[in-house]
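Undergrad: Quick one: sequence and predicted model below, then my questions.
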Amino acid sequence: MNREQGYQLPLFLDFNAPFTLEGFLGKKVDHILSMTGIILVCGIKASGKTHLVESLSKEAKRRGLKSHCIAADITCDLNSLYSIDEYDLVCVDDLHKVCGIREWEIALFHLANFMTDTQRKLILSSEKSPENLSFELKDLYSRIVSANRIYLGPFDDATRLDIMIKMAERKGFEISEEAAKFIISRCRRDMEEIARLVNEIEVETMRLHSKVTIPFLKKVLKV
């Protein structure tokens, strides 16, 4: 199996505003702001993506980092994406609005490369996961699909199933919809537990050289 290099379990946040960033995220603030490279915040409309991104930017400034936020919009001056040499953290909100626009994708590709190569932070937000966005530039897609992710709730069962299946794909193995439903019906429904189970199932698929079947899951989950 081809396992994704450097993959980290995503963060799952059931976001409610208003909040104090430190109070809501606790030590996760330190974890997020210690990351370098690309961080993708995913959540449905009105889930709090913009509020979280702007709050992280303000917190970075409070900690002495130079931070800049850009709203992805076709009316935005793209030169702002090429003039970021001085910033430690750049946030681009609403990535989904500019996917498929070549000029934006080229600018974002160069921005992603620069922030990654110089060990800085690029935080993007999107209503959709990158697997469900229509990128023209395959190289940009490969950068963003491998980003560290933060998922914002609330999470219904359909979202849990989708995230579980996508997590397995990113880690290099397959969980079918039938298998995902079997898992969901037999575990706690919080996303941290689901992420832990996907990680455990991955280990067992390699150890047992097995696909994720219902008999396999019964053995792994001991049900």
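TA: Good, I have the coordinates.
Undergrad: contacts and neighbour counts: CA atoms only from here.
TA: Fine.
Undergrad: what helices or strands is the helix or strand encompassing His31 leaning on?
TA: For His31, the host element (DSSP states H and E) is helix 28-34. Packing partners of helix 28-34 (3 or more C-alpha pairs under 8 Å, 6 or more residues apart in numbering; DSSP states H and E): helix 49-62.
Undergrad: wait, what's in contact with Ala60?
TA: Counting by C-alpha atoms under 8 Å, 6 or more residues apart in numbering, Ala60 touches Leu33, Lys66, Ser67, Leu89.
Undergrad: from these, which two are the most distant?
TA: The distance between the two most remote of the contacts of Ala60 (C-alpha to C-alpha) is 12.2 Å, for Leu33 and Lys66.
Undergrad: buried set for the longest helix along the chain?
TA: Counting by DSSP state H, the longest helix found in the chain is helix 191-208. Buried residues in helix 191-208, counted by 16 or more other C-alpha atoms under 10 Å: Met191, Ile194, Ala195, Leu197, Val198, Ile201, Glu202, Glu204, Thr205.
Undergrad: Could you look up the next helix or strand downstream of that helix?
TA: Per DSSP H and E, the first helix or strand lying C-terminal to helix 191-208 is helix 214-221.
Undergrad: between that next one and helix 191-208, what angle do the directions make?
TA: Taking axes from the mean of the first three to the mean of the last three C-alpha atoms, to 10 degrees, one finds that helix 214-221 is oriented at 110 degrees with respect to helix 191-208.
Undergrad: who touches helix 214-221?
TA: Helix 214-221 is contacted from outside by Ala179, Phe182, Ile183, Ile201, Glu204, Ser210, using C-alpha under 8 Å, 6+ apart.
Undergrad: Second structure for comparison follows:
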Amino acid sequence: MTPDSATASNQSPQLPLQIGLQDETTFDNFLAREALAPLLDSMSRPHCEPLQFLHGAAGEGKSHLLQALCHATDGAVYLPLAVLLESPPSDLFQDLESSSLLALDDLDVIAGRREWEEALFHLINRARAAQCPLWMAARRPANDLGLQLADLSSRLAGGVTWALSAADDSDKQAILQFRARRKGLVLSESVAHYVCSRESRALADLMETLDRLDRASLQLQRPLTVPLIREVMAW
């Protein structure tokens, strides 16, 4: 997953910006590492807790998982706050508690913005009263976001927290091969290892490279081999 931020609504209330969920961000397109099994189990029952909070480094799958949850839930709303800061928060959050599920991404960006923090605090209260489950994600734990509003910190601390551990090199290679298979590509273990050894270790960069190689393979009608990858990537 990339730090992909697209405003989205799955049959949701009208929002200031409607871009849509990314097609590939589904649970079927997410390689579930063993360490994530409890989180994915909870996501299969998204209404079991009123507030759940994911945190982890960029590129570890937070945005993908939130969007996948919205793909799987009719009437869900996904809001990537990083691209919505120009919108008045009181307008953006208006009546969202009537949705079947809310997923707020990039929570880091509102830290220190009093108007946003207060608007989120009130949204959490309204969502709880309306029994609308609220899922949120940030790069850091809630108690390390630098929030100014103590009541908001308390609300976040009262929810269920999930830490997404960083994928190691073997995980990243497995994810690369998994996503290649989902695209209908044959990416051998040795070729996948070659790509991972040359490209940035960030999963977002690996996925962008895979997309580039996919296009080149289709255009040139050649399988993904080390010589082709060297040619395309100029490695």
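TA: On my side now, so go ahead. These numbers were taken from a predicted model, which means no experiment stands behind them.
Undergrad: that older thread, now, which of the contacts of helix 214-221 of structure 1 sits nearest Ala107 of structure 1?
TA: Ile201 (38.3 Å).
Undergrad: Near the closest residue to the closest one other than its chain neighbours, how many other residues are there?
TA: Computed as C-alpha to C-alpha, 6 or more residues apart in numbering, the closest residue to Ile201 of structure 1 that is not its neighbour in sequence is Val220, at 7.2 Å. Using other C-alpha atoms under 10 Å, Val220 of structure 1 has 15 other residues around it.
Undergrad: Now do the same for Val220 of structure 1: its match in structure 2.
TA: Aligned counterpart of Val220 of structure 1 in structure 2: none (TM-score structural alignment).
Undergrad: if you take the average position of structure 1, which residue is closest to it?
TA: By C-alpha atoms, centre = their mean, structure 1 has its centre lying nearest to Arg149, at 1.9 Å.
Undergrad: Report whether that one is found in a helix, as I expect.
TA: No - under the criterion used here (DSSP: H, G, I helix; E, B strand; the rest coil), Arg149 of structure 1 is strand, not part of a helix.
Undergrad: OK, contacts around it?
TA: Contacts of Arg149 of structure 1 by C-alpha under 8 Å, 6+ apart are Pro10, Leu11, Ile39, Leu40, Val41, Cys42.
Undergrad: likewise Leu147 of structure 2?
TA: Ala111, Gly112, Glu117, Ser153.
Undergrad: Quick one: map the third one onto structure 1.
TA: Under the alignment defined by TM-score structural alignment, Glu117 of structure 2 is paired with Glu105 of structure 1.
Undergrad: wouldn't that match be in contact with His96 here?
TA: No - here Glu105 of structure 1 lies out of contact with His96, judged by C-alpha atoms under 8 Å, at a distance of 11.0 Å.
Undergrad: any chance you could map the strands in structure 1?
TA: 11-13, 37-42, 67-71, 89-93, 121-126, 148-152 (DSSP state E).
Undergrad: now these in a markdown table, with distance to Glu169 of structure 1?
TA: Output for the strands of structure 1, formatted as a markdown table (distance: least, C-alpha to C-alpha, whole Å):
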| stretch | distance to Glu169 of structure 1 |
| --- | --- |
| strand 11-13 | 17 |
| strand 37-42 | 17 |
| strand 67-71 | 30 |
| strand 89-93 | 26 |
| strand 121-126 | 20 |
| strand 148-152 | 14 |
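Undergrad: For the closest residue to Phe27 of structure 2 other than its chain neighbours, grab the count of nearby residues.
TA: Leaving aside its sequence neighbours, Phe27 of structure 2 sits nearest to Ala68 (C-alpha to C-alpha, 6+ apart; 5.4 Å). As a burial measure, Ala68 of structure 2 scores 23 neighbours (other C-alpha under 10 Å).
Undergrad: and the gap between Ala68 of structure 2 and Ser42 of structure 2?
TA: From Ala68 of structure 2 over to Ser42 of structure 2 the distance is 13 Å, taken as C-alpha to C-alpha, to the nearest Å.
Undergrad: ok so, going back, only the buried residues of the helix holding His31 of structure 1, if you could.
TA: Val29, Ile32, Leu33.
Undergrad: which residues does the last one contact?
TA: Under the criterion of C-alpha under 8 Å, 6+ apart, the contact list for Leu33 of structure 1 reads Leu56, Ala60, Lys121.
Undergrad: which residues touch the first one?
TA: For Leu56 of structure 1, the residues meeting the contact criterion (C-alpha under 8 Å, 6+ apart) are Leu21, Val29, Leu33.
Undergrad: Closest one of those to Leu133 of structure 1?
TA: Leu33 (25.7 Å).
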